[in-house]
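Q: Could you work out the structure for the sequence below:
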Amino acid sequence: MKISIGDRIRALREFRDITQDQLAERAEVSVDTIRKLEQGVRESARINTLRALARALDVQLERLVGQPTVTKELTPDGGLLAMRDAIQDPGSLPGVLGYVDLEDPPSPAEWASQVQAATDTYWAGGYSELAAVLPQLLRDGRATARQHDTEGVWRDLALTYQLAASLSTQSGHPDWAYTAVERQLAAAARASDPLLEGMGVSTLSWVLLRQGRWEQARDVAERKADQLEPPRRRATPDQLAVYGNLLIAAATPAARADQHDDAMELLTHAESAAVQSGPVRAYGSAFSVTDVRTQRVNVALAGTDGMPDAALDAAANVDLSSISRPVHSASYRVDVAQAKYQTGDQAGALELLLEVEAEQPQWIRVQAGAAATVREMLEAERRRNGALRGLASRLGVDPAL
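A: Presented below is the predicted three-dimensional model:
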């Protein structure tokens, strides 16, 4: 039996004991929209409406739209469950007897090389490959840290937990990601590296955002950015990169909360830092003027009153060829596709989504935003479009009835 978005809205609303009128008021959407969704008259709604409803119902967007997690799909031998067990390893908790290492762990240099390879795999979109290696990488990292208690080893362990948090979030498991961020921040403290802690807070902000905790997501990132704001004349590229990433992290939840002026101001400061730093790769992430400009597109689409025209104007200032990370390029193009569809260019939107799918088939399957846009396109479909329906099927989106 198919469970529709309207079914989920009704169940979540009734669980919270609120009326359709109360939900409409909280979400600032039309009560008629809610009625039509719950009655099955409409199969979906605009993504900004869905985000507002998810926020009002205190759930993740993925849960509202029914986007499946990929626990059993990413690897054939247990999926992400092995990574969950590695993140939430009881033996790593204080007071719990852990397991004795049966083999010698890799040397710090060897393990650091493996962490870098895993980071490259993540940004290339190789989620299946990464899900297969991360559990052992985490175990090896903890074993290496037990034998080599150095700041460098703890730094690499923090970066490994950052990868685990990012992959868990992308695949629909933000609760696992929260635990991974806790471990990431603890390792960063052992590394005595404030900038590494800053990247941990940036990751935490993203996890909170995916949990629907927008105010906290902005607050933790903005306060950490204020703490780490470097003296501009003496700032290093790494300092500027971490500071800028925190500002970007704060801008996204600000826009989701319809605080677009605040979000754009944060991005203006981030772009200023990027101009000074130049392109930087640091702490498992990248930072550049282009990275900031792609976020202007995302921010323009966020909130209950998305601005697709402004998003396309912002996209005109983005040099796609200068985006160094394949996954980042894919995310940006999904945003552009959404803006194209919302401005009436359905053919252009579909072409772009199919292009992204061809390049990043694993990544796009776990993107709720892409699925929501495709579902919206299906509902507006006037003539049967085989390419659109094929994409919908591969993303797990049922055609509108």
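
Q: only C-alpha atoms for contact and neighbour calcs from this point on.
A: Noted.

Q: host element of M377?
A: Using DSSP states H and E, M377 falls within helix 368-379.

Q: So what's the gap between that helix and the chain middle?
A: 17 Å (CA atoms, centre = their mean, to the nearest Å).

Q: Same check on stretch 240-260?
A: The mean C-alpha position of stretch 240-260 is separated from the chain mean by 13 Å, CA atoms, centre = their mean.

Q: can you map out the strands along the chain?
A: Secondary structure of the chain (DSSP state E): strands at 280-282, 285-287.

Q: between those strands, which gets nearest to A358?
A: A358 lies closest, by CA to CA, to one member of the strands of the chain: strand 285-287, at 23.6 Å.

Q: Which residue is most remote from the mean position of this structure?
A: What lies farthest from the middle of the chain is L102; by CA atoms, centre = their mean that is 35.8 Å.

Q: Quick check: T49 vs T33, distance?
A: 9 Å (CA to CA, to the nearest Å).

Q: Pick out whichever of the two has more residues nearby.
A: T49 (21 against 17; other CA atoms under 10 Å).

Q: And the residue farthest from the centre of the chain, how close does it get to D140?
A: 11 Å.

Q: Same check on P108?
A: Separation of P108 from D140 (CA to CA) stands at 10 Å.

Q: Kindly report the same for R146.
A: To D140, R146 is 10 Å away according to CA to CA.

Q: Quick one, which of the strands of the chain gets closest to F15.
A: Smallest distance to F15 across the strands of the chain (CA to CA): 39.7 Å, for strand 285-287.

Q: ok, back up a step: comparing the strands of the chain, which comes out most buried?
A: strand 285-287 (a mean of 20; mean count of other CA atoms under 10 Å).

Q: Show residues contacting that strand.
A: If you take CA atoms under 8 Å, 6 or more residues apart in numbering as the criterion, strand 285-287 is touched by 241, 244-245, 274, 279-281, 325.

Q: now do 7 Å
A: With CA atoms under 7 Å, 6 or more residues apart in numbering as the test, strand 285-287 has contacts from 241, 274, 279-281.

Q: farthest-separated two in those?
A: Pairwise distances across the contacts of strand 285-287 peak at 11.7 Å for A274 and R281 (criterion: CA to CA).

Q: residues of the helix holding M377 that come out buried?
A: By 16 or more other CA atoms under 10 Å, the buried positions in helix 368-379 come out as 368-378.

Q: can you give me the end-to-end distance of stretch 139-153?
A: Taking CA to CA, stretch 139-153 runs 13 Å from one end to the other.

Q: this one as well, want them side by side:
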Amino acid sequence: MPQWSEYTDGERIKILRGMETRQSDLAEMTGLSLQTIQQAEQGKRLTLRTLIRIADALGVDTSVVLGQQAPRRSMQRDDRAMVRDLSRTVHDTAAGLLDITDPPALEELREASKACWDTYWRGSYMEAGALARPLLEQAAARLHDQPADEQAEAWGLLADAYRLAAYVANLIGSRDLAYAAIGHAQHAAEQAADDVRRALVMSGRSWVYLRDTRLADALTLAERAATDIEPKFSTATMEQLVAYGSHVNFAAVVASRMEDKERAADYLSQSHATGARMGQEYRAHGTVFGPVSATTQAVGINVALGETGKALSLIGDIKPVHERVLSGAARNRYAMDKALAQADAKLWDASLETLEGALLAAPQWARHQVLPSVIVSRVATGSTTRLRRVVELIGTASSTGGFPPATPRNAL
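A: From the prediction side, this is the model:
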């Protein structure tokens, strides 16, 4: 398959347009004539004016059309437009450019924030990104209207909104936007003087570093985030335990990527202890944690460490009734880790069955994952029919955007 830069400008426009948009549709979207669109796709004539209008209509930078930058993996035109809108909102709100004159009350904002995070944890990342844009605008406007001595909660809600934007951007590989949004979240959390939110933002930045393969930096921040909010179990609130448990668990994830078994095991022990203390799954500040989360996430950590036996032992202890208490995104991720552990154990038919079930249950979520392809590459033998079905499902998910998937920067 050719690299993105190897296509002609016209071919790239046609690929970005996709099957769902006709040339006549693109002409109407750009205000250009059908003949101009046809000439552009034939490589006969692409003026600067035409280039700018087409790029804007397709929701991409002009550098993507010109082949200087690959399009985002597995993103449809509407998805790309969402990312551009979210990016503009992140930068505009940080610059104080507001046009909302009647912002909602804090209680309404709290409910809106919870709804946005619920969407995110269902695994509907593009919808969460679309919701994050008005949430950011409204939170920034509320902050602007709050009396100076009553701004702490508004700053906290703004920090949560920026963190949501950073999470969505990080998942879809928009790394520059992720860095910008998490930076603004950090500033807002500092203004809120909220230790838990500061730690959540720090852990979020650690995750951005992890996806950017800055492993040492990621581990340093993850450990700081966990240490800064380590509670006394005898007096800790559920909110504090959620934050601490998720933080030590993520520190274990980063340690496992660095192949530091001793450190990962230590953090896993603390994660399990926190989950046991909680006794149930709990959600706070856009984060979910509890005993089931601790166990299911330990599966992926042990797989990363090459401890396939431990991973399978944990899988044996997790029953369907346990999985049902997880959020959609967490349940889908656990299915990927389970399939990967089964593949490593040469339980190829079981691995394909688990993977196929996850792909069928959450096709939109799967669009933004690289693990399905990794799992298939490890399945040496198995049901030829099921393997074919899984490969077709992965192909459908990764090609939804109408263009060949760009090679991800890493598979973490």
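
Q: coming back round to it: mind putting the contacts of strand 285-287 of the first structure in TSV, distance to T290 of the first structure included?
A: Below are these laid out as TSV (distance: CA to CA, whole Å):
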residue	distance to T290 of the first structure
A241	13
A274	9
P279	9
V280	11
R281	13
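
Q: And those, which is closest to E359 of the first structure?
A: Checking the contacts of strand 285-287 of the first structure against E359 of the first structure with CA to CA, the nearest one is R281 at 22.6 Å.

Q: The residue mapped onto the closest one from the second structure: what's it in contact with?
A: Mapped onto the second structure by TM-score structural alignment, R281 of the first structure lines up with R283. Counting by CA under 7 Å, 6+ apart, R283 of the second structure makes contact with 242, 289.

Q: OK, contacts around T274 of the second structure?
A: The contact partners of T274 of the second structure, by CA under 7 Å, 6+ apart, come to 241, 245.

Q: if I look at it, how far off is I54 of the second structure?
A: Distance, T274 of the second structure to I54 of the second structure, using CA to CA: 52 Å.

Q: L221 of the second structure contacts M202, correct?
A: Yes: in this structure, L221 of the second structure is within contact of M202 by CA atoms under 7 Å, at 6.3 Å.

Q: Give me the more crowded residue out of these two.
A: More neighbours surround M202 than the other of L221 of the second structure and M202, with 25 against 22 (other CA under 10 Å).

Q: Spatially nearest residue to that one (excluding sequence neighbours)?
A: A225 (5.8 Å; CA to CA, 6 or more residues apart in numbering).

Q: distance of that neighbour from I54 of the second structure?
A: With distances taken as CA to CA, A225 of the second structure is found 44 Å from I54 of the second structure.

Q: Likewise for T384 of the second structure?
A: Using CA to CA, we find T384 of the second structure at a distance of 43 Å from I54 of the second structure.

Q: Show me which of the two is the more surrounded one.
A: For T384 of the second structure versus I54, the count of surrounding residues by other CA under 10 Å is larger for I54: 26 against 10.

Q: quick one: contacts for the residue nearest to that one when sequence neighbours are not counted?
A: In space, and not counting its chain neighbours, I54 of the second structure is closest to T30: 6.1 Å by CA to CA, 6+ apart. By CA under 7 Å, 6+ apart, the contact set of T30 of the second structure is 53-54, 57.

Q: What of V376 of the second structure?
A: Shown in contact with V376 of the second structure (CA under 7 Å, 6+ apart): no residues.

Q: could you redo the last one with a cut-off of 10 Å?
A: Contacts for V376 of the second structure (CA atoms under 10 Å, 6 or more residues apart in numbering) come out as 339-340, 343, 348, 351-352, 355, 387, 390-391, 394.

Q: Which of those residues sits closest to A128 of the second structure?
A: Set against A128 of the second structure, the nearest of the contacts of V376 of the second structure by CA to CA is I394 (22.7 Å).

Q: aligned partner of that closest one in the first structure?
A: By TM-score structural alignment, I394 of the second structure lines up with A392.

Q: Then A140 of the second structure?
A: Using TM-score structural alignment as the criterion, the counterpart of A140 of the second structure in the first structure is R142.

Q: Read off where stretch 340-360 of the second structure ends up in the first structure.
A: Aligned by TM-score structural alignment, stretch 340-360 of the second structure falls on residues 338-358 of the first structure.

Q: how about the matching stretch: buried residues?
A: 338-342, 346, 349-350, 352-354, 356-357.

Q: from those residues, which two are the most distant?
A: Between any two of these (CA to CA), the greatest distance is 19.7 Å, for Q342 and E357.

Q: what's the offset of stretch 181-190 of the first structure from the middle of its chain?
A: Centre-to-centre, stretch 181-190 of the first structure and its host chain are 20 Å apart (CA atoms, centre = their mean).

Q: That one vs the second structure, average distance?
A: Aligned to the second structure and superposed, stretch 181-190 of the first structure gives a mean residue distance of 1.5 Å (mean CA distance after the TM-score superposition for the first structure).

Q: Check the mean deviation of stretch 130-139 of the second structure from the first structure.
A: Superposed on the first structure, stretch 130-139 of the second structure shows a mean distance to its aligned partners of 1.8 Å (mean CA distance after the TM-score superposition for the first structure).

Q: What about A316 of the first structure, how many residues nearby?
A: Using other CA under 10 Å: A316 of the first structure sits among 12 other residues.

Q: try Y209 of the second structure
A: Counted with other CA under 10 Å, residues neighbouring Y209 of the second structure total 22.

Q: Please tell me how far Q162 of the first structure sits from A273 of the first structure.
A: In this view, Q162 of the first structure and A273 of the first structure are 23 Å apart by CA to CA.

Q: oh, I was asking about L93 of the first structure
A: 39 Å.
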